[in-house]
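Trainee: okay, sequence plus prediction incoming.
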Amino acid sequence: MNKYPFPENFLTSLSAENGFDEQNFIKAHENSDAPTSIRLNPFKHSVLKTGAQMPWCADGFYLDARPSFTFDPLFHAGCYYVQEASSMFIDHIIKYIRQNKEQPVKVLDLCAAPGGKSTLLNSAIGADDLLVANEIIKTRVPILTDNLSRWGQSNVIVSNNDPKDIGRLKSFFDIILVDAPCSGSGMFRKDPQAMNEWSEANVNLCHQRQERILADILPALNEDGYLIYSTCSYSHQENEDILDWLCQEFDLESIRIPIYKEWGIVETESALQKAWGYRFYPGQVKGEGLFASCLKKKTNTGELGNFKNNMQQKISSKEIDQVKAYLHNPESFYYFKVTDDWLAINRTHKESLNILQRHLYLKKSGVRVGKLMGKDLIPDHELALSTIINRDVVLQTELSHDQAIQYLRRDNIDLNPTEKGWSLMTFEGHSLGWAKLLPNRINNYYPKEIRILASFK
């Protein structure tokens, strides 16, 4: 009898799954910890001590030990994201299906918070591509927005909508990722508490919810577009059975993703439609449990129709010129206002933004640059972390590690500046945020809601 407290009937439910090795699975849970892995931000090159490279994601690396990410300024600067290794397989899928695609694409991450797969998608696409990261649960939107702001790109929109609302955007997206809510058995080693919530009844409930989410969102995928479906569950009801249902009900075509035997990933086929799926088992891969698949839509479910935006803002060209000064390559952006805030998004996404503004509840669009007060710009935190800022026109103050932690805690900074005005506070050349340097003090403008609260040990 194994010591690990798996739920009743759990191992029995997996006994017939292709590639499942019960003894190896039990051993991995009893005798090994979940590996720590990070994914580097390709837009913010930094010198980081990393371990072995991820076999299915070039930017992914295993760490030999888990450091205190909270007290690493480069983490707060968005130089990397701490992400579970198996989930980075989505990068491999995206790059495979896009290898011969030259036209810009619009990508949706439907269940996006906290932002791991959204930042991954953002790294895998180009500036002319658009990422819409949606989170259904309102309370989870802020962490998604914060993580994408750290990543620094301007071709991103964050929304807070139900899949049915997005489904009304017929044929709008070229790629949709649905990392579906699931029973969570793939996280048992990383989060043993998840075992208390697992049951066969919950698996069936998740299966029904997954079908509802997929049915609601599929109209938004265009013909010849790709659906990437993933879960952190081992249950075939939530995985291969869903693939059979998708192929039968919506005439989707399964896409076989090439993998290497040494990766340890188990390739499966669904019972009825022989749709390809990819299973990750701890002990066979260096990562946690995951199921991933890719399907292609072969039917046309209609078009959104012609859209003319009659709500264009009348904004001063003089003010736009003031904002432009703060951006690198300013002519490549479309500028607009939300209340008093100026924002910028890649010019190629202007029409898409107008459509999304009309149909969805948006929480972040491009990069929030700041507010104009006369001839001065009060810069926003998003601008500081972005890769589009023109650093030639702003003051910069390089901090030591201890000073950076003081800044990130919103403590008084032990610093004697010789210049005055708004300054980017940087660590190893990477922006952390803004401070205003005054003759007798430094005003720390790091956002209160994301400051470090833990004590530094």
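Mentor: All right, it came through fine. Numbers count the residues shown, from 1 in each chain.
Trainee: please count neighbours and contacts with C-alpha atoms only from this point.
Mentor: OK.
Trainee: for the closest residue to residue 45 other than its chain neighbours, give its distance to residue 424.
Mentor: Distances taken as C-alpha to C-alpha, 6 or more residues apart in numbering put residue 79 closest to residue 45, at 7.0 Å, once the chain neighbours are dropped. From residue 79 across to residue 424, the span is 16 Å (C-alpha to C-alpha, to the nearest Å).
Trainee: ok, the residue nearest to residue 45 - contacts?
Mentor: Each residue near residue 79 by C-alpha atoms under 8 Å, 6 or more residues apart in numbering is listed here: 40-41, 44-46, 151.
Trainee: take the one below as the second:
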Amino acid sequence: MKYALQYLRSAETICGLYDGSVPLAAFLKQYFQQHKKFGSKDRRYISQLCYSYYRLGRALTDLSFSERTRIALFLCLEEPGSWTEIITGDWLSQWDREAAKRFSFVREQYPSLSAETVFPCFDAISERFDKQPFVLSHFIQPDLFIRIRPGHEKTVRSQLAAADIAYREYPPNSLALPNASSIDKLLNIDQECVIQDLSSQRTGELLAKTESKTPLAVWDCCAASGGKSLLAWDTLHHPVQLTVSDLRASIIANLRKRFQAAGVQPRSIFTADLTQPVSLPQTFDLVICDAPCSGSGTWGRTPEQLFFFSREKILHYTGLQERITKNVLPYVKHNGYLLYITCSVFTAENEDIVARLEAGAMKTVDTVWLKGYSDRADSMFASLLQRMD
């Protein structure tokens, strides 16, 4: 590549300015808006270098930026592509498409490299996740996943075929697309399909265990983008009386627009700070609590967290989770369900929170550790509990 070394210097400048206080994607967008000399190809290559640099986490931080980035590229790419000006000599002859083999080769050169130094708080990861392949998955950009909504199966597949966009299928209605796929103008997002990670979609398997023969009163209490609300609407075969809340007014405004596009009509939608006690006029057959968390199962998409995340943040999130679950439990009906979900792999945010719920009035029906790293997807935790008092 003609400008590889220039791109490397630009990436070093950017990473020197970046402090992790905002998502890397947002920082890069702002930086390139202020430095308009970079064309679209320049921005793509420089961004690739920055993201690769952070995928090494806190490993090998004693090395220079250029050396560390050379190692990161070697670990992140299945083949050298355009980067042979940076990655040269013996390293090219040692290239292998398997990330584990590339990782082993680098460890021979740099023995201090390990899964523990790449992933922060490695010891806090649940034993139910296979730690080595999980950590190695962070050198691979996850795929883009969509869930086809009922009745649009034929349309979505035919549109993708017409645009020559390759995909993998996960029955019954999940598709994995290359991460850079542009589908916004090709498909009617939210009407025909929902952009939603594969593991997030698979929480629907627990939703199905709450089925009854009567309409379900469902509260999605930490709705965020509303993906779980749409999943419940489409997954539960009996009418859903949907209540939706979130802390942020801006999120609620976006949810209203999204639900309108999706043809979903919630019974109630409101803002609520669930770290404080709330007063609601009803109880629910099912409360979905997709709790705020570290997001440690999604850092393949935001690898800057591998570099900037600190252990203190786990305590912050477990505090939120404890308060939120305590405040929503009174609104779960007798024999009703709480579906507790995080996109974290840390025991403290998952099994430990469920253990506290079990110490009260809740009984676990089923728990799943969604190991997305085998499918180029996020990793998540979900536990379905039933109220027995």
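Mentor: Looks like it arrived, so ask away. The shown structure was predicted, so the numbers you read here are calculated from the model rather than taken from an experiment.
Trainee: can you give me the neighbour number for residue 90 of the second structure?
Mentor: 8 (other C-alpha atoms under 10 Å).
Trainee: what about stretch 246-254 of the first structure, start to end distance?
Mentor: 10 Å.
Trainee: show me which residues of it are buried.
Mentor: 246-247, 252-254 (16 or more other C-alpha atoms under 10 Å).
Trainee: likewise for stretch 26-39 of the first structure?
Mentor: 26, 28-29, 34-39.
Trainee: which outside residues touch the strand or helix carrying residue 316 of the second structure?
Mentor: Element membership for residue 316 of the second structure, per DSSP states H and E: helix 312-328. Here helix 312-328 of the second structure makes contact (C-alpha under 8 Å, 6+ apart) with 221, 274-278, 287, 289, 291-294, 348-349, 353.
Trainee: quick one: the residues in the first structure that the helix or strand residue 75 of the second structure falls within pairs up with.
Mentor: If you go by DSSP H and E, residue 75 of the second structure is part of helix 65-76. Across the first structure, nothing matches helix 65-76 of the second structure (TM-score structural alignment).
Trainee: so which elements touch that helix?
Mentor: On a contact count with 3 or more C-alpha pairs under 8 Å, 6 or more residues apart in numbering; DSSP states H and E, helix 65-76 of the second structure meets helix 4-17, helix 40-55, helix 99-109.
Trainee: out of the ones you listed, which one sits most buried?
Mentor: helix 40-55 (a mean of 20; mean count of other C-alpha atoms under 10 Å).
Trainee: from the chain's centroid, how far away is it?
Mentor: 20 Å (C-alpha atoms, centre = their mean, to the nearest Å).
Trainee: next one: stretch 354-361 of the second structure
Mentor: On C-alpha atoms, centre = their mean, the centre of stretch 354-361 of the second structure falls 26 Å from that of its chain.
Trainee: same deal with stretch 48-61 of the second structure?
Mentor: 19 Å.
Trainee: can you check stretch 235-252 of the first structure too?
Mentor: 25 Å.
Trainee: thinking again about what came up before, tell me the buried residues in the helix holding residue 75 of the second structure?
Mentor: 65-66, 68-76.
Trainee: wait, is residue 321 of the first structure part of a strand?
Mentor: No - using DSSP: H, G, I helix; E, B strand; the rest coil, the secondary structure at residue 321 of the first structure is helix, not a strand.
Trainee: sorry, back to before: mind putting the buried residues of helix 65-76 of the second structure in JSON lines, distance to residue 126 of the second structure included?
Mentor: Formatted as JSON lines, the buried residues of helix 65-76 of the second structure follow (distance: C-alpha to C-alpha, whole Å):
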{"residue": "65", "distance to residue 126 of the second structure": "32"}
{"residue": "66", "distance to residue 126 of the second structure": "34"}
{"residue": "68", "distance to residue 126 of the second structure": "29"}
{"residue": "69", "distance to residue 126 of the second structure": "30"}
{"residue": "70", "distance to residue 126 of the second structure": "31"}
{"residue": "71", "distance to residue 126 of the second structure": "28"}
{"residue": "72", "distance to residue 126 of the second structure": "26"}
{"residue": "73", "distance to residue 126 of the second structure": "28"}
{"residue": "74", "distance to residue 126 of the second structure": "28"}
{"residue": "75", "distance to residue 126 of the second structure": "25"}
{"residue": "76", "distance to residue 126 of the second structure": "25"}
